[in-house]
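A.B. asks: Test case, fold it:
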Amino acid sequence: MEFTLADRVSALTPSTTLAITAKAKEMKSQGIDVIGLGAGEPDFNTPEHIIKAAYDSMKEGHTKYTPSGGMATLKEAIIQKFKHDQNLTYAASEVIVTSGAKHALYTLFQVILNEGDEVIIPTPYWVSYPEQVKLAGGTPVIVEGKEENEYKITPKQLEETITSKTKAVILNTPSNPTGMLYSPQELQAIGEVCLKNEILIVSDEIYEKLVYDGNTHSSIAELSPLLKEQTIVINGVSKSHSMTGWRIGYAAGNEKIIKAMTNLASHSTSNPTTTSQYGAVAAYFGDQQPVEDMRQAFEERLTIVFDKLNNIPGFHCLKPQGAFYLFPNVSEAAKNTGYNNVDEFTKALLEEAKVAVIPGSGFGSNDNIRLSYATSLDALEEAIERMNEFVVNKSK
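C.D. replies: Now for the predicted structure:
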């Protein structure tokens, strides 16, 4: 018997990031010396006090269901975090805890989008944004964040893209994959366009704790009460506390939307993993020094490897202000080494130089590659040396 898949999944594009990471792991399992720079997760273990809190919770019998929208104690921790970091005040009814920030985004689009509703997505974008919008019946509308504007869109671009079908715009700051930050002034100007046209702002701030060179993160929701009212903030503990596998994220914003998300979650996941929630409580209420230690380590790596990467012939990279990615334009290097496009160049880097990076096409930017510096400094320097040797030899 032949089964027919639903249309909603037949059109999905597989995650480029996961595909490259899986290929690199397969090569490593065959004994091939591959350096993987594809993974989007910190290379540090979860801080010990978080692990202990989760372990203790299990020993104490906290292994049962929790409310679908998350435990009250974790919501309180999140509320206090917002108050401390952005001076934002939320009620418990305006917060939902989810199985990762990705699940928060997925659930949000499911409850706000009807067939044909449009969501404006700036490029370069995180790979799952367009696919999640399509799964909810919406239409992704792509707007190019130009390299000369640090890969950020302008208020004019946004205004020109809005139609009667526009439901929301996604902002990701600091950005995956570019590491760029929107300034408060840029956010305010974009926010004014959203207020004028009554479109929802989806603010993905998962990398907020990872900012460098004296830069600071700003949430568009903190700029005015009107913008707060029109913004759904997405965040989580995955990147800030090195808890990617724990799968705890959250959304905060309009009570009606949060309630709908909670109702949907009750029929999909029942609740975020109980043990992980106890760990997240410890993450926010406990010692924050490990967060700063990790941030400093990433900044040190960035400082050391940035110039070396830019010295590879045909590589042109803006210095990221946050997250843990480098996003160089390598179109010139691809052309000089005889490849038709960056995708082919990336494939050759993996197969010949044994360096796994993510092609920018997965992020809506065909001229770039994404490298994660969430790995050891030795591995980073070796990877850059291999890429440089590959480009130099192929260009002869």
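
A.B. asks: C-alpha only now, for contacts and for neighbours.
C.D. replies: Will do.

A.B. asks: mind checking how far stretch 259-269 is from the chain centre?
C.D. replies: In terms of CA atoms, centre = their mean, to the nearest Å, the centre of stretch 259-269 is found 22 Å from the chain centre.

A.B. asks: Contacts made by that stretch with the rest, please.
C.D. replies: 68-69, 93-94, 96, 98-99, 107-108, 111, 271 (CA atoms under 8 Å, 6 or more residues apart in numbering).

A.B. asks: For Phe82, give its distance to Ser57.
C.D. replies: According to CA to CA, to the nearest Å, Phe82 and Ser57 sit 25 Å apart.

A.B. asks: Likewise for Thr166?
C.D. replies: Distance of Thr166 to Ser57, given as CA to CA: 44 Å.

A.B. asks: for Glu292, same thing?
C.D. replies: To Ser57, Glu292 is 26 Å away according to CA to CA.

A.B. asks: neighbour-wise, which of these two wins?
C.D. replies: Each of Glu292 and Ser57 has its neighbours counted (other CA atoms under 10 Å); Ser57 has more, 18 against 14.

A.B. asks: and for comparison, fold this next one:
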Amino acid sequence: MNPLSSRVTRTRPAATFATAALARSLRAAGHDVISLAIGEPDFPTPPHVIEAAHQAAIDGQTRYPPIVGTDALRGAVARKFARDQGLQVAPADVLITNGGKQAIFDAVMAVADEGDEVIIPTPCWSGYIQVVEFAGARPVFVPCPAESGFLLSAPALEASVGARSKLLLLSYPNNPSGAVADIGMLDGIADVLRKHPQLRVISDDIYEHLVFDGVYTTLAARAPDLADRILTMSGVSKSYAMTGWRLGFCTGPRDWLDGMTVVQGSSTAGVSTISQ
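C.D. replies: Below you'll find the predicted structure:
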């Protein structure tokens, strides 16, 4: 029998979904289980969202969508980035993805080659490791202990940068620690990035609206001179309890977005028109 590809065999299974399945089976067996596996909001999708999707289906919005997303949604997301992140971007600089995870997958696959290194502060979401391994890159973990508030320090980042470093994968507000990046941390990271022009950044801001202490800001807003190396992504899963609708979005430099569009066009193509 022919073996499976190395892409599959070197990539570990999705740990969050395996843990969630175990929690469900334990509940079904009568155990009182609190699952911390998946970031699933504890409220339903808002009724006006469901009604809008219903109306979209009635109106015939059921055909193939553009790979990059509909013009209407890309425009709305551009306005959202201006309002919430302070980023002035054109609709043409927005890519709509099948959930936030596809934005990360597309972004890593577009720039990371076999043997490249992707810097990941820990604790981290296990999905990052899965994507990096699938791409054939090597995850480089940088511990961010509780004593530091789970924040990435500039010296720790500097020490992790090597000759094959290609990407830094940031997650603030952080999953799973809940830490919120402060201005000092972001400015320190920006200073390190200025010394290493080969290093790009994925800023995973999916938890941007779940902030209970501190003030949310994002790296691209603090370091506009690095905008040509930063991809900022978010989505509706956490803020609007739409995890099953699979709708994410991102903005960044045009060359990176073009590469991500090639990746997305080679896999899922566009996002459900009804979700959009």
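
A.B. asks: sorry, back to before: go through the contacts of stretch 259-269 of structure 1 and flag which are in helices.
C.D. replies: Those of these mapping onto helices are 107-108, 111, per DSSP state H.

A.B. asks: With distance to Gln30 of structure 1 and neighbour count as extra columns, can I get those residues in CSV?
C.D. replies: Output for these, formatted as CSV (distance: CA to CA, whole Å; neighbours: other CA atoms under 10 Å):
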residue, distance to Gln30 of structure 1, neighbour count
Thr107, 39, 23
Leu108, 41, 24
Val111, 44, 17
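
A.B. asks: In JSON lines: these, plus distance to Gln157 of structure 1.
C.D. replies: What follows is those, written out as JSON lines (distance: CA to CA, whole Å):
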{"residue": "Thr107", "distance to Gln157 of structure 1": "27"}
{"residue": "Leu108", "distance to Gln157 of structure 1": "24"}
{"residue": "Val111", "distance to Gln157 of structure 1": "27"}
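
A.B. asks: what's the burial count for the residue lying closest to Asp32 of structure 2 once chain neighbours are set aside?
C.D. replies: Nearest in space to Asp32 of structure 2, with sequence neighbours left out and distances taken as CA to CA, 6 or more residues apart in numbering, is Leu26 at 7.8 Å. Leu26 of structure 2 has 13 neighbours, counted by other CA under 10 Å.

A.B. asks: can you map out the helices along structure 2?
C.D. replies: Taking DSSP H as the criterion, structure 2 contains helices spanning 6-9, 15-28, 47-58, 71-80, 99-111, 126-134, 154-160, 183-195, 219-222, 254-265.

A.B. asks: Quick one: average offset of the first one versus structure 1, please.
C.D. replies: Taken against structure 1, helix 6-9 of structure 2 registers an average deviation of 1.2 Å after superposition, with mean CA distance after the TM-score superposition for structure 1.

A.B. asks: again, but for the fifth one
C.D. replies: Once fitted to structure 1, helix 99-111 of structure 2 is off its aligned match by 0.5 Å on average (mean CA distance after the TM-score superposition for structure 1).

A.B. asks: What residues sit buried inside that helix?
C.D. replies: Under the neighbour-count criterion of 16 or more other CA atoms under 10 Å, helix 99-111 of structure 2 has 99-110 buried.

A.B. asks: tell me what that helix is packed against?
C.D. replies: helix 126-134, strand 230-235, strand 248-251, helix 254-265 (3 or more CA pairs under 8 Å, 6 or more residues apart in numbering; DSSP states H and E).

A.B. asks: Could you check how far Gln185 of structure 1 is from Pro177 of structure 1?
C.D. replies: 22 Å.

A.B. asks: how many other residues sit next to the closest residue to Glu133 of structure 2 other than its chain neighbours?
C.D. replies: Leaving aside its sequence neighbours, Glu133 of structure 2 sits nearest to Thr11 (CA to CA, 6+ apart; 5.4 Å). By other CA under 10 Å, the residues close to Thr11 of structure 2 number 16.

A.B. asks: for the top helix by length along structure 1, packing partners?
C.D. replies: When structure 1 is parsed with DSSP H, its longest helix is helix 289-310. The contact analysis (3+ CA pairs under 8 Å, 6+ apart) places helix 289-310 of structure 1 against helix 377-394.

A.B. asks: one more time with 10 Å, if that's ok
C.D. replies: Counting by 3 or more CA pairs under 10 Å, 6 or more residues apart in numbering; DSSP states H and E, the packing neighbours recorded for helix 289-310 of structure 1 are strand 325-326, helix 377-394.

A.B. asks: from the ones you listed, which stretch is densest packed?
C.D. replies: Mean neighbours per residue, mean count of other CA atoms under 10 Å, is largest over those for strand 325-326, with a mean of 26.
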